[in-house]
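1. sharing a sequence plus its predicted fold:
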Amino acid sequence: MEGTNNQTGEYIAVDLRDFFDTPEEQNEQDVGIVVLTPHQQQMYDNIISVAKTVDPDKYEVFEKRMRDLEDLARSIAHFPSLLERHNLSGGERTPQSLIDSLIKHQAEGDYTLQLPSKATLGKGFLVAKIHTFSSLYKFAKSIKQPDAVWQELQQETITLMCSLLAEDVYLNLLHDPSVEMEFKQKLAMALLLLWEHRTDQNVSDIAPTLLKIWTARRKLAPAFGTMMGTSELLMLSMQLDDQWTTFMKAKLGDSGVSQAMEEFLFGISHEQILQLKTILRTKGIPAIGRDEVSSFLGVHVKADAGLDYRDFYSLYTVRRDNARVRARMRLAGPHKTIEDYFIQFVMEQEKEKQNNDHFAK
C-alpha cells in the first residue's frame, strides 16, 4: 500500500498494519458499530434497573431508545465496511484508497458529500447515543441518585460529544498543509476506525482533560482588560493534569496556540478580542467582566456557557468555523482551535512513545 513522503513528494510504501498495536487488535476490526462499550453497558444496566423500580414508564422509554439504537447500528452495518476491500460501482475501494482520498482531497467547502455514506450515517447514530446518555444523566440526577452515578453518566455524555469533536479535528488537520504526511496517514486511519466503530481510544484518553479544561474555564473570572490572560492560564493549568501542563509548556510560545487559547478562555473571537482591547484602551478602562462584553462590543456574544455538552460543542464549532475562514482567506489570527492543537500534540506524543518503545525492544 502507498503513502506520500512529505519531504520528497514521492510515494513510499505504508503498511496499514503499522496503525494497529497488536494482531489481536486488528482482529477486532470486524465488530462494526459498538452500540455500548462494556463500561457503557454497565452504566446503562445500573441506571435502568433503578428506573424499572422507581419509574416503569421511563424504563420503557429508555429500553425502546436502546432498541432503536441497536436497530440503527444494524442498519448502518449493511453498508460496506471501511476497513475491507470492496468492488463498488465507482471501482475498487480499499482502506488505503480511502486514506489517500481523504489526504489528497483539498477542495474548500463542506466535506459531507465527499465522505463515505457510513461516516455520515454513523454521525447520526452518535448524536442519538449522546442524547440517550444525556437523558440517562438527567434522569439519574432527578431521582437523586448518588453523585457518583449521575456524574459518571455526565462524563460519558461529554466523552461521546468529544468523539463528535474529534471527527472535526481529524478532518481539520487532514486539510492543514503544515501537518506532516506521516501524521496525516495516522489521522486518516483514526478517522476510518472512528467511522467504522464510533469509538476512539484517542478520545477516551483526551476527553477527561477537555472536560477539566471546560470546567476550569467556567470557574475563572477573567478580567477583560489587558486580555493577556496570563494569570488565568496559570490558574487553569494548575487545576489540570500533567498532559495539559506538558502541552502548555511545549506549545504556548507558538502564537497560533496562544491566540487559540485566548479565544477559548475569553469566549469571543480573535477579532473581537482585538476590538475590545482597543475600546478599553481608548476609554481608559482597566478591566470589565464577562457580563459587560456584549455592551462594549455592541453585539450579543455568548462569552460564558454552562456545563451542557451542547454549549461545549456549539462554542467549539464557532471557533472552528472562524479558524477555517481565516485559513482560507489568509487572515491574521488562529487558523486552528485549541482542541486541534491539543489533540494533535497528544497524538504526536503517543506516536513518539510508541516509536521509542519499539526501538527499545
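-> Alright, I've got the coordinates. Just so it is clear, the model here is predicted, and its values are computed rather than measured.
2. from here on, just use CA atoms for contacts and neighbour counts.
-> Fine.
3. and residue 237, how far is that from residue 243?
-> 10 Å (C-alpha to C-alpha, to the nearest Å).
4. neighbour count: these two, which is higher?
-> Ranked by neighbour count (other C-alpha atoms under 10 Å), residue 237 and residue 243 place residue 237 first, with 21 against 15.
5. contacting residues around the more buried one?
-> Going by C-alpha atoms under 8 Å, 6 or more residues apart in numbering, residue 237 touches 244, 245, 248.
6. now these as a markdown table including neighbour count?
-> Putting the contacts of residue 237 into a markdown table (neighbours: other C-alpha atoms under 10 Å) gives the following:
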| residue | neighbour count |
| --- | --- |
| 244 | 22 |
| 245 | 15 |
| 248 | 19 |
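7. let's bring in a second model and compare:
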Amino acid sequence: MTNNNFTSVDITEFFDEKEQAEDLIDTGIVVFTEEQKQLVKQLREKLSEVDKEHLELFNKRVEDLKKLASAIAAFPSLLERTELTVGSRTPQSLIDSLINSTREGDTTLQLPSKATLGKGFLVAKLHTFSSIEKLSKEVNMDSKSIKSIHDETVSMMFLLLAEDVYLNLIRDTTLSMDSRRQLALSLLLLWEHRADQNISDIAPVLQSVWTARTRLAPAFGTMMGTSELIMISFQLDEQWSDFIKTKLADADVNMAMEEFLFGISYEQITKLKNMLREQGIAAIGRDEVSTFLGTDVKVNMTEDYRDFYQQYTLRRDNARARRRLNIAGPHKTIEDHFISYVMEKNREKQIKDSYKTKENAQKSITVS
C-alpha cells in the first residue's frame, strides 16, 4: 500500500519569499489533500474580496498547522530503519510489537512519539476545518463548497476513529495473522502521513448509517428499530448491505448493532428489556428511557460528527472492558466489525487479482 492517493499541499503560497526556504521541508504528513487545498484556496479568494481581517487570521492558522507538521517531521520515520538511543527500530519490529503486545489499558506511553504527536496535529487540523466551515458560511460561499468543507471535517473524525479501530483489531487473535499484519501496516501509514485511503472509502458509508440512525425512532424494549435500520441499510451502500446480510447473525455483531442503534450500553439495554418484560410493557419511547433506568442517558443523537465520535468512544471503552473482564456483551464496536469486514474483503480481492496476474503471465509464457 502506498500513499499515492494523497498529495501534500504546497503551503509556500501562503507565505512571503523570506519564509519559503523553511516551508520546503517535506513533513511526510499530509497537511492538506489536493481537494482540501482547493477548498482552502477558494476560501482565501473569497476572504480577500470581502474580509481581509479574517484572511490574515486564517493564514496565521494555516501557518501554525504547517509549523506543527514540520516539528513532527523531526521525529524518526516509522517506515524506515531508525537508530534509537536504546537500539534500532524497523517497520517490521514495530509491527511485531503491536501484534504481540498484551498490555491492557491506555497504551499512549508505549506508542511512538510520532504517533502521539500526529494525533494532536490531526485534532488541530480538525478544529481548523471546523472553524473554516463556520467562516465559509459567514462569507456566503456557495453551498457545494460549504458541504465539501463539512465532509472533509467529518473525514478527519473518522481518521481519529480509525486509529482506535486498528489498535483494537491488531490485538484480536480471532483474526488471521495476515489480516493483523495488514492492519498494523495500515496503522503505521496512518501514523506517518495522517491520511488513510481505506478510511476515505469507508467514512462516507459510516456517516450515512449514522445519519439514518439519528432519523429513526426505535421502540426501546423491542428490535423494531433494528429492522428499520436494516431496511435502510440496503439502500445505502453495497458494502454495508453485504456486511449486514453476512454478519448480523453473529452474536457480537448483533449486540454491537443494538448499542449503536439505541445509543445506550448492552447492560442498559438488557436491564431495560427485563424491566419492560416484568411490567408487561411492550415498548417505550426515547424520552422515557432515563426514567425507567433511573439515570440520565442521552439517546437523542444529532447528526453532528462530535456526537458520533463521543458515542463511539463510549461503546469502544465498554467493549474493551467486557473483553478484558470476559463478561457478556459486545467485545467489539460495530465500527470494528465493519472495518474489519471491508479490509478482509479488500485483502481477498488483492489475493485473487495477484493470482490472476500470475496465471495470465504463465499462460503468456506457455503460448510464446
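-> Arrived safely. Values in this document were obtained by computation on a predicted structure and should not be read as measured data.
8. mind checking which of the contacts of residue 237 of the first structure are in helices?
-> Judged by DSSP state H, the subset of those located in helices is 244, 245, 248.
9. what segments of the stretch 51-200 of the first structure are strands?
-> Secondary structure of the stretch 51-200 of the first structure (DSSP state E, counting those that start in this stretch): strands located at 86-88, 91-93.
10. any chance of TSV for these, columns distance to residue 128 of the first structure and mean neighbour count?
-> Output for the strands of the stretch 51-200 of the first structure, formatted as TSV (distance: least, C-alpha to C-alpha, whole Å; neighbours: other C-alpha atoms under 10 Å):
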stretch	distance to residue 128 of the first structure	mean neighbour count
strand 86-88	29	11
strand 91-93	29	12
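11. save these as a markdown table, and put in distance to residue 231 of the first structure too.
-> Formatted as a markdown table, the strands of the stretch 51-200 of the first structure follow (distance: least, C-alpha to C-alpha, whole Å):
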| stretch | distance to residue 231 of the first structure |
| --- | --- |
| strand 86-88 | 55 |
| strand 91-93 | 52 |
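12. the helix or strand hosting residue 227 of the second structure vs the first structure, mean deviation?
-> Per DSSP states H and E, residue 227 of the second structure falls inside helix 224-233. Its aligned residues in the first structure lie a mean 2.8 Å from helix 224-233 of the second structure after superposition (mean C-alpha distance after the TM-score superposition for the first structure).
13. run the chain-centre distance for that helix.
-> Centroid separation for helix 224-233 of the second structure versus its chain: 23 Å, with C-alpha atoms, centre = their mean, to the nearest Å.
14. and it, what's buried?
-> 225, 226, 229, 230, 232, 233 (16 or more other C-alpha atoms under 10 Å).
15. farthest pair within these?
-> Spatial extent of those (C-alpha to C-alpha) is set by the pair 225 and 233 at 12.2 Å.
16. which residue is the nearest non-sequential neighbour of residue 36 of the second structure?
-> The shortest distance from residue 36 of the second structure to any non-neighbouring residue, by C-alpha to C-alpha, 6 or more residues apart in numbering, is to residue 152 (7.3 Å).
17. what's the distance between the one you found and residue 2 of the second structure?
-> The gap separating residue 152 of the second structure from residue 2 of the second structure is 21 Å, by C-alpha to C-alpha.
18. comparing the two, which residue is more hemmed in?
-> More neighbours surround residue 152 than the other of residue 152 of the second structure and residue 2, with 21 against 9 (other C-alpha under 10 Å).
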